[in-house]
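*Asks:* kindly return the folded structure for what I paste below:
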Amino acid sequence: MKQNLIALAAGVLFGAGLAFSGMADPARVQGFLDLFGQWDPTLAFVMGGAIIPMALAWMLQRRMQSPLAVSKFSLPGTTQLDRPLAVGAVLFGMGWGIAGLCPGPALADLAIAPTAVLPFVVAMVAGMALHRMLPSQH
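*Replies:* Down below sits the predicted model:
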């Protein structure tokens, strides 16, 4: 129960940040990616602003024996850049550039513009399901 409340609070904070920064608007994201047109630097400032609290969180995590709500940290098992990671990053970037959405803003936009974002969310869920059905690369 405690970890669900923490997850809910984190999700609400993340969603509020998306809404406040305007990053739930696909046009804002596409404007950031349009380097040779009407470039919008807003997303660069949002990303830059996220670096400081994340750096502090990593410093704090290194000093903690365990997280607050579960028995151990769930960290990636490797830092290796391999083919599946690179291909996934390229596919994510292409989808992000085409739709102007990634998973967090897409779910937030279901409350704002469900008809416009629903095809993206359906495709995203289908991709997640397909990934679970395919044999593991590791």
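*Asks:* when you work out contacts or count neighbours from here on, use the C-alpha atoms and nothing else.
*Replies:* OK.
*Asks:* identify all contacting residues around the host helix or strand of residue 55.
*Replies:* Per DSSP states H and E, residue 55 falls inside helix 42-63. Residues from elsewhere that reach helix 42-63 (CA atoms under 8 Å, 6 or more residues apart in numbering): 21, 23, 28, 29, 32, 67.
*Asks:* recalculate using a threshold of 7 Å.
*Replies:* Around helix 42-63, the neighbours that count as contacts under CA atoms under 7 Å, 6 or more residues apart in numbering are 29, 32.
*Asks:* quick check: residue 77 vs residue 125, distance?
*Replies:* Distance, residue 77 to residue 125, using CA to CA, to the nearest Å: 25 Å.
*Asks:* with residue 28 instead?
*Replies:* As for residue 28, its distance to residue 125 is 23 Å (criterion: CA to CA).
*Asks:* ok, the two, which is more surrounded?
*Replies:* residue 28 (20 against 12; other CA atoms under 10 Å).
*Asks:* sec struct for the more buried one, please.
*Replies:* helix (DSSP: H, G, I helix; E, B strand; the rest coil).
*Asks:* contact partners for it?
*Replies:* Contact partners of residue 28, counting by CA under 7 Å, 6+ apart, are residue 40.
*Asks:* what do you get if the cut-off is 8 Å, keeping everything else the same?
*Replies:* 22, 40, 42, 43, 100.
*Asks:* what secondary structure does residue 74 sit in?
*Replies:* Per three-state DSSP, residue 74 ends up coil.
*Asks:* excluding its backbone neighbours, what's nearest residue 27?
*Replies:* residue 100 (6.5 Å; CA to CA, 6 or more residues apart in numbering).
*Asks:* to compare against the first, here's the next sequence to fold:
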Amino acid sequence: MRFILGLTSGLVFGLGLVISGMSNPAKVLNFLDVFGTWDPSLALVMGGASFTTFVGYRLIWRRDRPLLMPRFEIPTRADIDAPLLTGAAIFGIGWGIGGFCPGPAWTALPLAAPGTLAFLPAMVAGMLAGLWVALRLKDRSQNAA
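*Replies:* Here you go, the predicted model:
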């Protein structure tokens, strides 16, 4: 049951990305181009998502526990450190250059647009490189201790 709900949630999310235009890099880049061909329509998408999330969380927090889990799993870290800022900067630069976030990039894959077919392997390679660097840094810090 949990798998089916997860799959359904993912499909609804992906469908929402396609319908909203978030899987169209030209639309995203036009949204980011405030001083050029600015397209403010994605602000409505983000506003709608923020509103839905706000209402959804207010409803969910009334429950004692999630529907299919024994308890809510809330992140405990609240610090802002160099890895977080570095990752956010790399993500933002990649989004601005490519016009894709990872989720919308995957939803655009069936369209087989050349930009998507170039972006996705580069994104996966970047994720693997980041994992490799993180593991190397972890090994180095453990060996130094």
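*Asks:* quick one: the helix holding residue 55 of the first structure to the second structure mean distance?
*Replies:* By mean CA distance after the TM-score superposition for the first structure, the fitted helix 42-63 of the first structure averages 1.2 Å away from its aligned residues in the second structure.
*Asks:* quick one: distance of that helix to the chain centre.
*Replies:* Averaging C-alpha positions (CA atoms, centre = their mean, to the nearest Å) puts helix 42-63 of the first structure 14 Å from its chain's average.
*Asks:* now the helices for the second structure?
*Replies:* 2-20, 25-32, 41-60, 82-98, 102-108, 114-144 (DSSP state H).
*Asks:* and those: which comes nearest residue 70 of the second structure?
*Replies:* In terms of CA to CA, the element of those nearest to residue 70 of the second structure is helix 2-20, at 12.8 Å.
*Asks:* residues in the first structure aligned with the closest one?
*Replies:* Aligning helix 2-20 of the second structure against the first structure (TM-score structural alignment) gives residues 3-21.
*Asks:* pull the distance from that stretch to the chain's centre.
*Replies:* For stretch 3-21 of the first structure, the distance to the chain centre is 12 Å (CA atoms, centre = their mean).
*Asks:* for stretch 107-115 of the first structure, same thing?
*Replies:* 16 Å.
*Asks:* sorry, back to before: now distance to residue 71 of the second structure too, for the helices of the second structure, in CSV please.
*Replies:* Formatted as CSV, the helices of the second structure follow (distance: least, CA to CA, whole Å):
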stretch, distance to residue 71 of the second structure
helix 2-20, 15
helix 25-32, 37
helix 41-60, 12
helix 82-98, 27
helix 102-108, 27
helix 114-144, 29
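*Asks:* just so I know, which of those lies nearest residue 72 of the second structure?
*Replies:* Among the helices of the second structure, helix 41-60 sits nearest to residue 72 of the second structure (CA to CA), with 10.0 Å.
*Asks:* and the closest one, what's buried?
*Replies:* Neighbour counts over helix 41-60 of the second structure (16 or more other CA atoms under 10 Å) mark 42, 45 as buried.
*Asks:* in the first structure, what range does it match?
*Replies:* Taking TM-score structural alignment, helix 41-60 of the second structure hits residues 42-61 over in the first structure.
*Asks:* quick revisit: have a look at how far, on average, the match of helix 2-20 of the second structure is from the second structure.
*Replies:* Counting by mean CA distance after the TM-score superposition for the first structure, stretch 3-21 of the first structure comes out at 1.1 Å.
*Asks:* contacting residues around that stretch?
*Replies:* Stretch 3-21 of the first structure is contacted from outside by 24, 46, 69, 70, 104, 105, 108, using CA under 8 Å, 6+ apart.
*Asks:* mind putting those into TSV with distance to residue 16 of the first structure?
*Replies:* Below are the contacts of stretch 3-21 of the first structure laid out as TSV (distance: CA to CA, whole Å):
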residue	distance to residue 16 of the first structure
24	10
46	13
69	22
70	25
104	11
105	10
108	9
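*Asks:* could you turn the buried ones of those residues into a ChimeraX selection?
*Replies:* In ChimeraX, a selection of the buried entries from these looks like this (16+ other CA under 10 Å):
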select :24,105,108
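*Asks:* and which of the contacts of stretch 3-21 of the first structure is nearest to residue 134 of the first structure?
*Replies:* Distances from residue 134 of the first structure to those, taken by CA to CA, are shortest for residue 104, at 23.8 Å.
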